[in-house]
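**Q** Next input, structure requested:
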Amino acid sequence: MATPGAPRRTYTWIAAHTPWSAWARRNTTFTVAAIPPALPALLGLTYAALAPGRSPVPLVLVLALCPLLTTLQRSRFWALLGLDVPEIVRERSWWTPRGLAERLRSEATWRQYGYHLLVSPLAAAAGALVVLIWACGAAGASVYAWCWILPADTRTPGWTGEYDLVTTAGVLLLLAAPWAAALAARLDASAAAALLGPNRSRELERRVEDLAESRAGVLDAADLERRRIERDLHDGAQQRLVALAMNLGIARATLTDLPPEAKAVIDEAHREAKEAIEELGSLVRGLHPAVLEDRGLDAALSGIAARAPFPVELTVDIGTRPGATIEAVAYFVVSETLANVAKHARAERCSVRVVRDLAPGGAGRRGDLLRVTVTDDGVGGADPAGGTGLVGLRKRVGSVDGTIMIHSPLGGPTVITVELPCAL
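**A** This is a model prediction of the structure:
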């Protein structure tokens, strides 16, 4: 069923695409503006075709004018269509020998030559054709006005029927001219985006490299911030709590003549201070354990395995230590996984295996990987969408382009395999 606003939208669309609309004027102006920048190429190609084997100076001049012609074309696209064709960034100036050699070797330069020597003449021909369509359409649509200027004795019998056909053809040409201009403008814009601008695939590769570098910088900055917080807590708040606990212990030992109620308060404060020190120590180890930085992943994971409420079989065989970021991610993967096992799996034992795969990259392989495998004999059924902490684990692994595979059938066992690229 048609909506009440459908006829109005149809009328608006028709009015926006009439021969006298701004859309028609813009596309026509754009296509006609393609003629002047194409004149050097047209002259050079015409000379080369009419005088084969003679001096190639005209064609060489066209090639030398390529930067100027490219600038003119970019200006045309931006001023008349609002299309921004990105400029190709060069490392060196074109007037230096290295800059000139760089341009001659660059595939972007040859793509621009292809545009100026092939596409630009075709765009100019399309512009001339659009002008011809407009002119023929205007002449045909106004044929009756022209015929009245002629003397009456020059009109042949049946001239009105012929002029009716000419007028109809002229009106049809006027209606078709804006669409011909729009088609030429779209094809020209597509060719310019592909040939005058930077290579899209290489630009995407460069952006991916930039994003990878910026992400590595963010990870390093976050790691440094965690270490700063750990150092501040260890040297500041933790030392103050230790001093407070010592003073409370001294007070409890020396002030023996206090009422029982006061001794009970001191004892409670002493106990709370020691518990706060233990909790703060766990927090500091969770931020960035000092043993991980000082002694590596093997010693840090040994501490986690020793604190687990169930037996943990730990195997670490990594040879050369990976980067600090990868070590930190592997440490937190094991720590969070063992915490999840203790909370949800009801497991009696667990095994952790950390190995480094130095196989070269190939089909289906990503080269130097740190593989972490955690297996437990619990009840299984681990679901990343069930709020068991696996979502955060997946995000932490994904932050370094790692992969995580979870196999956890009901009844167990659960196997979590994480692969981290050591190249980061």
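**Q** rest of the way, CA atoms for contacts and neighbours
**A** Fine.
**Q** Mind listing what's buried along the helix or strand hosting residue 38?
**A** Counting by DSSP states H and E, the element that carries residue 38 is helix 35-50. For helix 35-50, a neighbour-count test (16 or more other CA atoms under 10 Å) marks 35, 37, 38, 40, 41, 42, 44, 45, 47, 48 as buried.
**Q** so how far is residue 123 from the last one?
**A** As defined by CA to CA, to the nearest Å, residue 48 lies at a distance of 20 Å from residue 123.
**Q** I have a second one here; can you model it like the first so I can compare?
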Amino acid sequence: MTVGGRVLRAPWRVSTWMATFQIVVGGIVGILTFTLLSVVGSVVLMFAVAGIRRLPLSVLLRCGRMCTRMNRSRFAALRGEPIPAVIQSPPGGPSLRSRVWAEAQQPVVRSRLAYGLLSGVALMPGTAVSMTLWTIGLLGTPIAAYAWALPERNDFGWRLHEPVTLIVLTSVGLLCLYGTPWVVRAMAAWDAAVARRLLAPSRADHLAQRVEVLAESQVRLIDAADAERRRIERDLHDGTQQRLTSLAMNLGIARELLSHLPPEEHKLVVDAHDEAMQTLTELRGFVRGLYPAVLDERGLDAALSGIAARLPVSVCLTVDVVPRPAPTIEAAAYFVVSEALTNVAKHAEADEVHIDVNRLDDRLRIRVVDDGRGGASLEKGTGLRGLRERVISAGGELAIDSPVGGPTVITVELPCVS
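**A** Okay, here's the model as predicted:
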């Protein structure tokens, strides 16, 4: 379509009138939001001077959310462009006052209030201008057709029946009629751009939401993996391990009852019994490493005591985790200590290990100290790297201090949610 065609069609296009409605409705909503936020803001300021902040500020934040919902509905209905909401994490805090203050300090809240005030200041005159231009255009363009019904002179002294006056008024009407569409479209585009800038999630918000979603997915995956470990442990304990135990017992009975057989034949029974016992021992160790049932039943203290008792070095264990953390965190702590002690037994050449597991508010702190030869590093071997990956997957932090000659100190902090 040519430029002339676009100009001639502009006043009659649906998009032009939708832009006009957007500005007019925006002006009405702007008057409401500006008045509401101004009045409530003034009340908040007066109460703040009097030392009362919590309740008035909460009301202001609620009004800001309501105004934002009205403007989002306006854009969705008149532009067909819903403005996505910024997903906010609920503000934490021990009291209502601290939560309200934390919410008030969030950038998205300030942006909501800013748009509520700015839309009122900008769209109220924008509505007046657009309605004035449309009125001039729609009434001035055809004025020659109904000039006979008008008085000869108006209040300004214009001779409305004079050809020159009619030509001037018609020209002004045509200019407004065909120029107003571009004005209202520009105002609507500006309104939408400002709304997206202040109400829609920014790139930082998108990244923060993505990180939050990934963190939640990671937690769900860890929970699912722990649940699957528990299921496999139960299946092995109640099925395979029981049958293998029964087989070992039967072979033990056969070993005693068939002791009169020739040595070569009796040796086959003895070897089968020994092999069954060895397999049973290995299976128990595998099941215990997969997920210890004692961890669910009796907690970290009992589970870690079992690991310490099997270590070939002296272990001093201290556990103070009251109240108990979430099962996922307990499992992570158990496997962290288990992996650390495995590394001590294999590489440290230590004589003594001290293990301290303590709950400090919302953190679970694990400290493993051995008097071995030191020199441990995350870059050497896979054990410590696997330990670090397990800690990070649980949302924790790992620090290793291991100078050559020892001692080696491994410190782990995990988020502790009961």
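**Q** Throw the buried residues of helix 35-50 of structure 1 into JSON lines and include distance to residue 132 of structure 1, thanks.
**A** Output for those, formatted as JSON lines (distance: CA to CA, whole Å):
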{"residue": "35", "distance to residue 132 of structure 1": "13"}
{"residue": "37", "distance to residue 132 of structure 1": "19"}
{"residue": "38", "distance to residue 132 of structure 1": "18"}
{"residue": "40", "distance to residue 132 of structure 1": "22"}
{"residue": "41", "distance to residue 132 of structure 1": "22"}
{"residue": "42", "distance to residue 132 of structure 1": "19"}
{"residue": "44", "distance to residue 132 of structure 1": "24"}
{"residue": "45", "distance to residue 132 of structure 1": "23"}
{"residue": "47", "distance to residue 132 of structure 1": "25"}
{"residue": "48", "distance to residue 132 of structure 1": "27"}
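**Q** Relative to residue 184 of structure 1, which of the residues you listed is nearest.
**A** Nearest to residue 184 of structure 1 among those is residue 35, at 12.6 Å by CA to CA.
**Q** List the contacts of the closest residue in space to that closest one that isn't next to it in sequence.
**A** Once flanking residues are discounted, residue 35 of structure 1 sits nearest to residue 124: 4.3 Å by CA to CA, 6 or more residues apart in numbering. Residue 124 of structure 1 makes contact with 31, 32, 34, 35, 36, 38 under the criterion CA atoms under 8 Å, 6 or more residues apart in numbering.
**Q** What sits closest to the second one if chain neighbours are left out?
**A** Distance criterion CA to CA, 6+ apart; nearest residue to residue 32 of structure 1, sequence neighbours excluded, is residue 127 at 4.5 Å.
**Q** Over to residue 370 of structure 1?
**A** Using CA to CA, 6+ apart, the nearest residue to residue 370 of structure 1 is residue 356, at 4.5 Å.
**Q** coming back round to it: before we move on, which element is the residue nearest to residue 35 of structure 1 in?
**A** Following DSSP H and E, one finds residue 124 of structure 1 within helix 120-141.
**Q** picking that back up, give the aligned equivalent of the residue nearest to residue 370 of structure 1 in structure 2.
**A** Counting by TM-score structural alignment, residue 356 of structure 1 lines up with residue 359 in structure 2.
**Q** so that match, which of the three states?
**A** Following DSSP: H, G, I helix; E, B strand; the rest coil, residue 359 of structure 2 is assigned to strand.
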